[in-house]
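Visitor: Attaching a predicted model along with its sequence, questions to come.
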Amino acid sequence: MKKLVYVFILLLTAGTLLTGCREKKTAGEKIEDGIEEIGDGLGDAADDVEDAMKE
């Protein structure tokens, strides 16, 4: 029974440590990522329109 408790505590501690080490982005980095995603989407849409015009 004690071993089971120790294993549970070990897993809980490991889970807490692994989820607590996430990299946090600043507001500026989030904005840059959003702008890049929009740019990629616009580029894809432009390619689709170009392909449609060729057909």
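Guide: Looks like it came in fine. Numbering: from 1, shown residues only.
Visitor: contacts, neighbours, all on C-alpha from now
Guide: OK.
Visitor: show me the contacts for residue 2.
Guide: Not one residue lies near residue 2 by C-alpha atoms under 8 Å, 6 or more residues apart in numbering.
Visitor: Structure two is appended below for comparative analysis:
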Amino acid sequence: MMGLMKLGKTMSASLVVGVLLAALTGCQKQEGPAEHAGKEIDKTTDKAGQQIEKAGDRIQDSAKGDKKQSLYRTLRPT
């Protein structure tokens, strides 16, 4: 009799855990087309922002280089 009760409790607990797991996995919402498009737009704008930053750095480096060349030409005896 005790073995049967223990088996019943174990099975009940297993059933509850199984139902909870099924409910949790069922609640995960699938990504819709708008969400997918939004994520792609985010990726694209991030990449564009990185490229713009690189271009800005290059411009600043070029400007610094030109200033050095300009100063060199000014101080250099002719």
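Guide: Looks like it arrived, so ask away. Please read these numbers as outputs of a predicted model, since none were measured by experiment.
Visitor: who does the longest helix along structure 1 touch, helix- and strand-wise?
Guide: Criterion DSSP state H: the longest helix present in structure 1 is helix 27-54. Secondary-structure packing of helix 27-54 of structure 1 (3 or more C-alpha pairs under 8 Å, 6 or more residues apart in numbering; DSSP states H and E): no helix or strand packs against it.
Visitor: any idea how far it is from the chain center?
Guide: 18 Å (C-alpha atoms, centre = their mean, to the nearest Å).
Visitor: and the gap between the spatially most central residue of structure 2 and residue 18 of structure 2?
Guide: By C-alpha atoms, centre = their mean, structure 2 has its centre lying nearest to residue 43, at 8.5 Å. Remark: distance between residue 43 of structure 2 and residue 18 of structure 2 (C-alpha to C-alpha, to the nearest Å) = 38 Å.
Visitor: Repeat that for residue 67 of structure 2.
Guide: Separation of residue 67 of structure 2 from residue 18 of structure 2 (C-alpha to C-alpha): 71 Å.
Visitor: what's the answer for residue 25 of structure 2, then?
Guide: 11 Å.
Visitor: So which of these two has more stuff around it?
Guide: Neighbours per residue (other C-alpha atoms under 10 Å) separate residue 25 of structure 2 from residue 18, with residue 18 holding more: 12 against 9.
Visitor: what about the residue in structure 1 that the more buried one lines up against, which helix or strand?
Guide: For residue 18 of structure 2, the aligned position in structure 1 is residue 12, judged by TM-score structural alignment. Here residue 12 of structure 1, judged by DSSP states H and E, is contained in helix 2-19.
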